[in-house]
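**Student:** this one's sequence-less:
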């Protein structure tokens, strides 16, 4: 058995487990029962004569069956590739082809949807298709009986174009904001070390109830919630993504959640409304915020409204399994703009022009530690660009202050060149989100003969009222001249282009800004 399987077996208690809550329907399974069920499922696959390190794309539903399928692949000696439940058919098909997957685990309903749009290449490839709910073989992709392994000639596998390192435990797919998603290969040691580092600072106990509502396609959900709850010996609450933050508060209040890991987009709307109070989060002890920066003022305001909750902004990336830093709750009022200090066992440096930057000097964030990935699937060039002797180059820009606290200010690939100055749109967005009537903002640039690039801000208002003059005045007070958007576009939330995981698609945003440049709705503050 591999190390991840052994780890899960070791901490699979019989008196703690997972509550699956779906539209008032709730079922519970102890960790030990889930492990045993996954073990039996993995044993049933032996007749398939799978290759020793088979790759299984798991179209993860937000359910116990999704977790069981993931675990069964691990226990069968395979490499799971968890995909978001909201992934499009094209995303699954692309992952199957690029990873040369031997198995696809999917619900019957989604299999039918997939089957109706299969390409000739998919039919010829034809991996094993496994029902997510029952673990049984589905009909082959060509509609034939799959009981003997359609497409594999009774268990004979073609040679791989690429064989992942033997240490590979899980492959997570990147968000794919530009081009096809990358396959990020993590080892057992990567993930287990990060679980231990996360527990070292969140300090969960056996009475805690950990809420998992983010997609199980995220490394953060697998490592930071499921496996951390398992390791800490406390219960996990598994539910669908919330459509509105008030639904999240209602769940916490009704089910007594004590710990949750959320993202800025899910929590920011709560900062800008008075329709909730401290009693709504009375059970909550701790909250980590991951997935992007949150305005300092908003963090402080949120903290003041839930004084009994330890708020801990954190920073990470899938290539680091994913957690890299956290801000201790007692430091929030002192350094609300910081992502904190490295988690246990991890080191963070800032490099500028190939040398370590001085305190306060901006540069690229570089991470070293047992959590750093093995590399990108079948992409030696990109792996060598990101993994160097100094560590994992993250493409995130930031600095470390005199006391060792880390600040993230932008990303290299999002940088704009405005009048010879490097400007990071994330910095501007974080500041503009401080306005109470701004729900979301996305900043990009369009080509300009004089300035190089001219900044454009797409703004989603929380109340639907146009206040471009106030946006312009606010930017004059809080942004340097080169940081101020020259054009403001009021849009609905649905108009912002996003990746499959909900992040702003920066490449598409640039195209959108160019298309809107001469449109009648392209409005300037004057």
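**Tutor:** Yep, that arrived. The shown structure was predicted, so the numbers you read here are calculated from the model rather than taken from an experiment.

**Student:** C-alpha only now, for contacts and for neighbours.
**Tutor:** Noted.

**Student:** what strand or helix carries residue 229?
**Tutor:** In this structure, residue 229 sits in helix 228-232 according to DSSP states H and E.

**Student:** who touches that helix?
**Tutor:** Outside helix 228-232, the residues that touch it by CA atoms under 8 Å, 6 or more residues apart in numbering are 8, 11-12, 17, 31, 195-196, 198-199, 203-206, 210, 235-236.

**Student:** then stretch 419-438?
**Tutor:** Here stretch 419-438 makes contact (CA under 8 Å, 6+ apart) with 272, 293-295, 297-298, 409-411, 414-417, 439-444, 450-453, 459-463, 471, 474-475, 478-479, 482-484.

**Student:** separate out the buried members of these.
**Tutor:** 272, 293-295, 297-298, 409-411, 414-417, 439-444, 452-453, 459-462, 471, 474-475, 479, 482-484 (16 or more other CA atoms under 10 Å).

**Student:** and here's the other structure:
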């Protein structure tokens, strides 16, 4: 076979591990073996081919997490086409933008998003066909082909014979759109080779991955974290993936126990919810050997709570553009090097440079640059943005960082989030980590807002724990006693919740605009 893409992983496992479980539908419990997954993705690929989807065509997905979503990813890969996962929490106009920008010609959407899909495609002349995929409730309450409606009927129309295409590691397989917190989202072009090397990088976390491992995919699979940290690497190695439609901490803990999950990935906001869940104290986590966090620094208080629950905890660093694994902090280093992202993954090189692109000395802050075979090849139809991000073989991340003598890298903030007050640089992450040490702080976001005297001043936006007694000024004074005065917030604002993207990332731009005025947002 000339297929060297990630669709071929299933073909190999169907031969080597055909009767082993590949996917489990969480609530209904439906099991798909590797042999069945190979057959179903062959059928789906053939059906797409019969409907005109060719190499390089874009197939969009507006879907809740489901085994069917993973089938679509793999079927599209087998055709040499390009999957375009879409954030279903976007407004219809934003979904329409992604569909138009990607030039998608085919759309799969959950039945729950029928209205959103209709609104987003109302003026779209490229979408030739859309197919509905059932929600978990629909899959769990009915049986047979009728339970899946359009999707199963569409899949059944394809031949189970393997569709063979000549596919290389250099071919684009996924357009993963960035969150677009500072403007229109950009489609990161990820290749089959990116996913292959990412899977190998993923095997370097803690004790590694084996085919007897079980993970649970609860974060949205339209996001690179859920797709790339565990789901694809587990299917690469021939292990088992439990897929749950949405995340709720108590239900997640129950599912971990019921499915005997061995390793799990969540973003920090999700881990914080697990750590604060009353069910954590009674949950059976005897099989859960390790947890991995990524997407943002995880507060040390959350790490401590999870370790006390018996979990080996690891942090990783990555981005959509690195598919995503770029660095990891191993369990033995999590406490001693709290706040660090660890060391580069196996196939990655890091360097830290100044504004002129010159590497800075050890310990000094500069922009983190990454090089490796898991790094994307550019932004879809955006040559200027691509040229700015990829320079001389290095991906310029936009993250400010420093490295110590032992090779541990620490992010100090996004370049756009750094606060300059009275000529002093203040890195919000540093202030946030101090404030997280207060027992009544549940969440905190530090931003810079305009100030007539200092240019900018430091503001902390805080969500307190339930029943907290500290007030805003008390928290400000508490922080001032634990950090340099110029770094301490001059104002603390208490809120019920922080604005986040669907994947849990803080929307600091929204906070700057709401609390600092429009100029604060525009200037970033």
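**Tutor:** Yep, that arrived. All of these numbers come straight from a predicted model, not from anything done at the bench.

**Student:** quick one: TM-score?
**Tutor:** Once superposed, the chains reach a TM-score of 0.86 (TM-score structural alignment, normalised by the length of the second structure), with 484 aligned residues with a CA RMSD of 2.6 Å.

**Student:** among the contacts of helix 228-232 of the first structure, which lie within strands?
**Tutor:** Among the contacts of helix 228-232 of the first structure, DSSP state E puts 17, 210, 235-236 in strands.

**Student:** going by distance to residue 280 of the first structure, which of these wins?
**Tutor:** Residue 280 of the first structure has its nearest neighbour among these in residue 210, at 16.4 Å by CA to CA.

**Student:** give the contact list for the residue positioned nearest the centre of the first structure.
**Tutor:** Centroid-nearest residue in the first structure: residue 218, 4.4 Å away (criterion: CA atoms, centre = their mean). Contacts for residue 218 of the first structure were tallied using CA under 8 Å, 6+ apart; they are 82, 84, 172.

**Student:** measure the equivalent of residue 475 of the first structure over in the second structure to residue 139 of the second structure for me?
**Tutor:** Counting by TM-score structural alignment, residue 475 of the first structure lines up with residue 479 in the second structure. Residue 479 of the second structure sits at a distance of 50 Å from residue 139 of the second structure (criterion: CA to CA, to the nearest Å).

**Student:** over to residue 214 of the second structure?
**Tutor:** 22 Å.

**Student:** higher neighbour count, these two?
**Tutor:** The residue with more neighbours, out of residue 214 of the second structure and residue 139, is residue 214; 26 against 21, by other CA atoms under 10 Å.

**Student:** what's near enough to touch that one?
**Tutor:** Neighbours of residue 214 of the second structure in contact, by CA under 8 Å, 6+ apart: 234, 239-242, 259-263.

**Student:** in the stretch 351-500 of the first structure, which spans are helices?
**Tutor:** 380-386, 425-432, 468-478 (DSSP state H, counting those that start in this stretch).

**Student:** pick the most deeply packed of the ones you listed.
**Tutor:** Burial of the helices of the stretch 351-500 of the first structure is given as mean neighbour count (mean count of other CA atoms under 10 Å); helix 425-432 ranks first at a mean of 21.

**Student:** helices along the stretch 201-350 of the first structure, start to end?
**Tutor:** Using DSSP H, counting those that start in this stretch, helices in the stretch 201-350 of the first structure cover 219-221, 228-232, 245-255, 264-271, 296-305.

**Student:** contacts for the fourth one, please.
**Tutor:** Which is helix 264-271 of the first structure. Contacts for helix 264-271 of the first structure (CA under 8 Å, 6+ apart): 244-246, 276, 289-294, 298, 301-302, 439.
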